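# pasted the sequence and its predicted model underneath.
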Amino acid sequence: MITFRVWLIEVPVAALNAFVLMDRVYAPRLGALAAHQIAMATRIGWILVLAGVIVHFADTYAARSLLLAGAFWTALWLAFEWAGSLLIGRPVHEILVGWHVERGYFWPYVLVAYLLAPLLVGSIVRAIGRRSSR
């Protein structure tokens, strides 16, 4: 499945974004919250680009299949984040920090982007295709 392949490609990009850019570049200069916000906003941007890759290689543009791809993509990240964090002994309260949108954190928005990006990009590509065929 193309979604899994895109996810495998994205893992090192996400690691670079989190462990190098967010932790070592942005956070010392701007603080932890601003660093998180910049890194997650950037991540949402590349999610849309990678959703374009998924749509490009998809066999169908059916809304159901694109939503299923987004759900699979989201599940992969949730499993990776939780399993990886727990395996390295990270406490749950630390894992949950990014979930607090009321404190300005963006992680839930990133997950929504993973869920809906293939459907959104597929809908845009379909609309552009219909418009250009007229």
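Nice, thanks for sending it over.

# C-alpha from now on. contacts and neighbour counts both.
Noted.

# show me what the strand or helix carrying W73 is packed against.
Following DSSP states H and E, the helix or strand that holds W73 is helix 63-87. Here helix 63-87 touches helix 2-15, helix 92-95, helix 107-132, going by 3 or more C-alpha pairs under 8 Å, 6 or more residues apart in numbering; DSSP states H and E.

# got the contact list for that helix?
Helix 63-87 has contacts (C-alpha atoms under 8 Å, 6 or more residues apart in numbering) with 3-4, 7, 55, 91-92, 95, 111-112, 114-119, 122-123.

# then stretch 46-54?
2-3, 6, 113-114, 117-118, 121-122.

# the same query, at a cut-off of 6 Å, please.
117-118 (C-alpha atoms under 6 Å, 6 or more residues apart in numbering).

# and it, which residues are buried?
Neighbour counts over stretch 46-54 (16 or more other C-alpha atoms under 10 Å) mark 47-48, 50-54 as buried.

# what's the spacing between it and its chain's center?
9 Å (C-alpha atoms, centre = their mean, to the nearest Å).

# A further structure is provided below for comparison with the first:
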Amino acid sequence: MNETAKARTGAQEKTSEAEKGREIERANARLRHFRGVAASVLTEALGLWKEIWFALEDPRSCMEILDGAEDPQRLPVRDDQADLLEKLHVLGVKIDYAKRLCEGDIGREKQERRETERWKNS
């Protein structure tokens, strides 16, 4: 292979590597954008869930509930309302988990814990 062909091949490889690098950066940017949008939507959803949850939450303390104290402002809870409250609670847990997952907090917590444990053990 002559010098011109070698130079041309080398230039093509460099261009190909540069294109791959730009494509990787574009993909990473799209993923960062997705995470940001998803985290924002889930933050709003979690805020709405909290408003609903606090509006439906029993204002009595644990001891008042166990003692059977009546809440004059609250209507009696029917079975379907209890199921709704349970589903609402599960929804809130799932929204919170999805939000933390999109923000990247899920894996980070484990990594930080491992690093803390390593530091304490050394």
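Now that the structure is in, tell me what you want to look at. In this text, all values refer to a predicted model and were calculated from it rather than measured experimentally.

# TM-score for this pair?
Here the TM-score for the pair of chains, by TM-score structural alignment, normalised by the length of the second structure, is 0.29; 51 aligned residues with a C-alpha RMSD of 4.3 Å.

# which among the contacts of helix 63-87 of the first structure count as buried?
Neighbour counting over the contacts of helix 63-87 of the first structure (16+ other C-alpha under 10 Å) leaves 3, 7, 55, 111, 114-119, 122-123 as the buried ones.

# can you name the two of those residues that are farthest apart?
Greatest spacing in these, by C-alpha to C-alpha: W7 and S123 (20.9 Å).

# number of residues surrounding E109 of the second structure?
11 (other C-alpha atoms under 10 Å).

# state the distance from it to L56 of the second structure.
Separation of E109 of the second structure from L56 of the second structure (C-alpha to C-alpha, to the nearest Å): 31 Å.

# likewise V93 of the second structure?
Taking C-alpha to C-alpha, one finds V93 of the second structure at 16 Å from L56 of the second structure.

# now do F34 of the second structure
33 Å.

# E13 of the second structure now?
64 Å.

# cool, and W119 of the second structure?
44 Å.

# of these two, give the one with the bigger neighbour count.
Ranked by neighbour count (other C-alpha under 10 Å), W119 of the second structure and L56 place L56 first, with 13 against 9.

# what about the nearest residue to the more buried one once chain neighbours are set aside, which helix or strand?
Sequence neighbours aside, L85 is the residue nearest to L56 of the second structure in space, at 7.9 Å (criterion: C-alpha to C-alpha, 6 or more residues apart in numbering). If you go by DSSP H and E, L85 of the second structure is part of helix 79-103.

# give me the contacts around that helix.
Outside helix 79-103 of the second structure, the residues that reach it (C-alpha under 6 Å, 6+ apart) are 35, 39, 42, 106.

# now name the helix or strand holding the second one.
Element membership of A39 of the second structure, judged by DSSP H and E, is helix 3-56.

# gap between V49 of the first structure and V6 of the first structure?
Distance from V49 of the first structure to V6 of the first structure, by C-alpha to C-alpha: 11 Å.

# swap that for A34 of the first structure, please
27 Å.

# same question, L111 of the first structure
For L111 of the first structure relative to V6 of the first structure (C-alpha to C-alpha), the value is 16 Å.
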